[in-house]
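Engineer: quick one, what's the 3D model for this:
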Amino acid sequence: MPTPSIQGVHKRSLLRDDVYQSLRDAIVDGTFAPGERLKDTELEQWLGVSRTPIREALLRLERAGLAIAVPGRATIVAPFDLASTISAQQVVAAMHELAARLAVPFLTAERLAAMEEANARFAMALKDQDVDAALLADDAFHDVFAAHCGNTVLPEVLEQSTPVLRRVERVHFASFAARTSVSQHAEIIRFARDGDAEGAARASRDNWLSLRYTLPYRGTLTEPL
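Structural biologist: Have a look, this model is predicted:
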């Protein structure tokens, strides 16, 4: 797919994180297809920034498993890789399990209400088949635990490991099977409201591991997720 024709999406004053997020999202939503070459000059025109934040973003994408640098040639969009996706899923599930365990004892009524509101938006987005809105609502739901768990390293690990799962999440949230996540979220909230940190932790882990039903060729795996 060609580079989007709209130019100057970002002003130069915006942070390099915005450049990274734009490139990440373009890879995840298929604007840039697997194997496609990411050309600095075209990206500069599209995003309206200099080469430095572009190169920094591409390095972050490479670390996240969404891009591959071919020495002396170019950076290309990484193809889907089952092994790395499963590895990322295991890490992300474990981090959200830990976040729930740490955060539940400190949750306020306001934070629980935020989770309920996010889950309601999530359910509506799935009903409307709005994958982008579903992703945002799902992030808002899980971010409550991550933001209030008291572990400052945990969000950094999630930032590193979650992007490679976005392709699978987009497919999952576009399917009818995603409706089960609404009830899984409700169960997490119930455990949290009861002060059951272990129950919320297990339910959070299982919610993320449910993505395995969207992974292709899962029947060839030698070990269960």
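Engineer: all contacts plus neighbour counts: C-alpha atoms, from now on.
Structural biologist: OK.
Engineer: assumed residue 14 was part of a strand.
Structural biologist: No: read with DSSP: H, G, I helix; E, B strand; the rest coil, residue 14 is coil and lies in no strand.
Engineer: next, count neighbours for it.
Structural biologist: 10 (other C-alpha atoms under 10 Å).
Engineer: again, but for residue 107
Structural biologist: 18.
Engineer: that one and residue 193, how far apart?
Structural biologist: 8 Å (C-alpha to C-alpha, to the nearest Å).
Engineer: strands along this structure, start to end?
Structural biologist: 37-38, 67-70, 74-77 (DSSP state E).
Engineer: mean neighbour count and distance to residue 163 added to those strands, as a markdown table?
Structural biologist: Converted to a markdown table, the strands of the chain look like this (neighbours: other C-alpha atoms under 10 Å; distance: least, C-alpha to C-alpha, whole Å):
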| stretch | mean neighbour count | distance to residue 163 |
| --- | --- | --- |
| strand 37-38 | 19 | 17 |
| strand 67-70 | 18 | 11 |
| strand 74-77 | 19 | 13 |
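Engineer: right, so of the ones you listed, which gets closest to residue 102?
Structural biologist: Among the strands of the chain, strand 67-70 comes nearest to residue 102, with 33.0 Å by C-alpha to C-alpha.
Engineer: which other residues reach that closest one?
Structural biologist: Strand 67-70 is contacted by residues 58, 61-62, 75-78 when judged by C-alpha atoms under 8 Å, 6 or more residues apart in numbering.
Engineer: can you tell me which of these is closest to residue 204?
Structural biologist: Distances from residue 204 to these, taken by C-alpha to C-alpha, are shortest for residue 61, at 26.1 Å.
Engineer: for the closest one, which non-adjacent residue is closest in space?
Structural biologist: Using C-alpha to C-alpha, 6 or more residues apart in numbering and skipping the chain neighbours, the partner closest in space to residue 61 is residue 67 (5.4 Å).
Engineer: and that neighbour, how far from residue 58?
Structural biologist: 7 Å.
Engineer: and residue 38, by the same measure?
Structural biologist: From residue 38 over to residue 58 (counting by C-alpha to C-alpha), the distance is 9 Å.
Engineer: cool, residue 81 as well?
Structural biologist: Taking C-alpha to C-alpha, one finds residue 81 at 18 Å from residue 58.
Engineer: the two: who's more crowded?
Structural biologist: Neighbour count, other C-alpha under 10 Å: between residue 81 and residue 58, residue 58 has more, with 25 against 11.
Engineer: if we can go back for a sec, dump the strands of the chain to a markdown table, plus distance to residue 206.
Structural biologist: Below are those laid out as a markdown table (distance: least, C-alpha to C-alpha, whole Å):
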| stretch | distance to residue 206 |
| --- | --- |
| strand 37-38 | 36 |
| strand 67-70 | 28 |
| strand 74-77 | 30 |
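Engineer: I have a second one here; can you model it like the first so I can compare?
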Amino acid sequence: MPIPPASPSLPRSLLRDDVYRRLRDAIVDGTFEPGEQLKDGDLAAWLGVSRTPVREALLRLSSSGLVVAQPGRSTTVSLIDETSLRDARDVVAALHELAVRETVGRLTPDDIARMRAANRRFTAAAERGDVTAALEADDDLHAVPVAALGNAAVETVLEQFGPIVRRAERLRFGSDAPAAAERHERFIALCEMGDAAAAAAMAYETWHTLPVTATKRAD
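Structural biologist: Below is the predicted model of the structure:
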């Protein structure tokens, strides 16, 4: 779709990370569609910043596979490629499995409470058809063990490849939501019981419920 006609200008002191996140989120939520050309001048005007942080953000998005940059020609939103999606999904699943295996047994009651609260928000958002809120709640739930792990390398890799998985997941979100909420509750219960092996296995399997073939785009 075209660049939105209006958007609240971001503060002039905006850090490059903020520009990156705004563009990343616009790709993940479908504001910018697969195959759409992105012009740094238009994006800079939309965000109310100079072209420099936009160009830096586009380079980062290229390294994560969300855009395809052709030097001297154009930058476009990448198509949802089956192989790239499978690779990203497998990495994300493995790192969440690691985080759960290493932290179950030392998650606090507050951690468990945050996970349950996130699942309640997930369920409510899914019931009203708010995909964005549902996926944000899902992110919050799975972020608890990652935060407890405190491994900066794991967080960096998830920051890079997680959006690829979420982008595809938005396309298939819907009928699976009730089953996902039930899986969340079973997963939280395992974490609360301190069953690290079972919880880690379930974390890995949860990310593999995303069927890569069903989300491949032909455009």
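Engineer: TM-score for this pair?
Structural biologist: Overlay of the two chains. TM-score (TM-score structural alignment, normalised by the length of structure 2): 0.94; 216 aligned residues with a C-alpha RMSD of 1.4 Å.
Engineer: that older thread, shared neighbours of residue 67 and residue 58 of structure 1, anything?
Structural biologist: Taking C-alpha under 8 Å, 6+ apart as the criterion, residue 67 of structure 1 and residue 58 both touch residue 75.
Engineer: what's near enough to touch residue 155 of structure 2?
Structural biologist: By C-alpha under 8 Å, 6+ apart, the contact list for residue 155 of structure 2 reads residue 146.
Engineer: in structure 1, which helix is the longest?
Structural biologist: Looking across structure 1 with DSSP state H, the single longest helix is helix 82-103.
Engineer: for it, name the packing helices and strands.
Structural biologist: helix 131-147, helix 153-161, helix 197-209 (3 or more C-alpha pairs under 8 Å, 6 or more residues apart in numbering; DSSP states H and E).
Engineer: out of those helices, flag the one nearest residue 23 of structure 1.
Structural biologist: Using C-alpha to C-alpha, the nearest of these to residue 23 of structure 1 is helix 153-161, at 14.5 Å.
Engineer: got the angle between that closest one and helix 131-147?
Structural biologist: 150 degrees (axes from the mean of the first three to the mean of the last three C-alpha atoms, to 10 degrees).
Engineer: residue most distant from the centroid, structure 1?
Structural biologist: residue 72 (30.3 Å; C-alpha atoms, centre = their mean).
Engineer: aligned counterpart of that one in structure 2, please.
Structural biologist: Using TM-score structural alignment, the partner of residue 72 of structure 1 in structure 2 is residue 72.
Engineer: how near is its match to residue 39 of structure 2?
Structural biologist: Distance of residue 72 of structure 2 to residue 39 of structure 2, given as C-alpha to C-alpha: 12 Å.
Engineer: picking that back up, just the helices and strands packed on helix 82-103 of structure 1: most buried one?
Structural biologist: helix 197-209 (a mean of 22; mean count of other C-alpha atoms under 10 Å).
Engineer: residues in contact with that helix?
Structural biologist: 89-90, 92-94, 96-105, 181, 184-185, 187-189, 191-192, 225.
Engineer: next, the angle from that helix to helix 82-103.
Structural biologist: Relative orientation of helix 197-209 of structure 1 versus helix 82-103 (the same axes, to 10 degrees): 160 degrees.
Engineer: can you list the buried residues in stretch 190-197 of structure 2?
Structural biologist: By 16 or more other C-alpha atoms under 10 Å, the buried positions in stretch 190-197 of structure 2 come out as 190-192, 194-197.
Engineer: and of those residues, the nearest to residue 16 of structure 2?
Structural biologist: residue 191 (36.4 Å).
Engineer: hmm, that closest one is touching residue 101, no?
Structural biologist: No: proximity of residue 191 of structure 2 to residue 101 does not meet the contact threshold set by C-alpha atoms under 8 Å, at 9.4 Å.
Engineer: tell me how far the nearest residue to residue 74 of structure 1 once chain neighbours are set aside lies from residue 144 of structure 1.
Structural biologist: Spatially, and ignoring its direct neighbours in sequence, residue 74 of structure 1 is nearest to residue 37 (6.6 Å; C-alpha to C-alpha, 6+ apart). Distance, residue 37 of structure 1 to residue 144 of structure 1, using C-alpha to C-alpha: 37 Å.
Engineer: tell me the counterpart of residue 92 of structure 1 in structure 2.
Structural biologist: In structure 2, the residue matched to residue 92 of structure 1 (TM-score structural alignment) is residue 92.
Engineer: its match and residue 166 of structure 2, how far apart?
Structural biologist: For residue 92 of structure 2, the distance to residue 166 of structure 2 - C-alpha to C-alpha - is 11 Å.
Engineer: the more surrounded of those two?
Structural biologist: residue 92 (25 against 20).
Engineer: list the contacts of that one.
Structural biologist: 158, 161-162, 207.
Engineer: from residue 87 of structure 2, how far out is the residue positioned nearest the centre of structure 2?
Structural biologist: For structure 2, the residue nearest the mean C-alpha position is residue 163 (3.5 Å; C-alpha atoms, centre = their mean). According to C-alpha to C-alpha, residue 163 of structure 2 and residue 87 of structure 2 sit 13 Å apart.
Engineer: joint contacts of these two?
Structural biologist: What both residue 163 of structure 2 and residue 87 touch, as defined by C-alpha under 8 Å, 6+ apart, is an empty set.
Engineer: so what's the residue count around residue 104 of structure 2?
Structural biologist: Neighbours around residue 104 of structure 2, by other C-alpha under 10 Å: 22.
Engineer: follow-up on the earlier one: list residues touching both of residue 38 and residue 58 of structure 1?
Structural biologist: In contact with both residue 38 of structure 1 and residue 58: residue 75, using C-alpha under 8 Å, 6+ apart.
Engineer: ok, back up a step: average gap between the longest helix of structure 1 and structure 2?
Structural biologist: Compared with structure 2 after fitting, helix 82-103 of structure 1 deviates on average by 0.5 Å (mean C-alpha distance after the TM-score superposition for structure 1).
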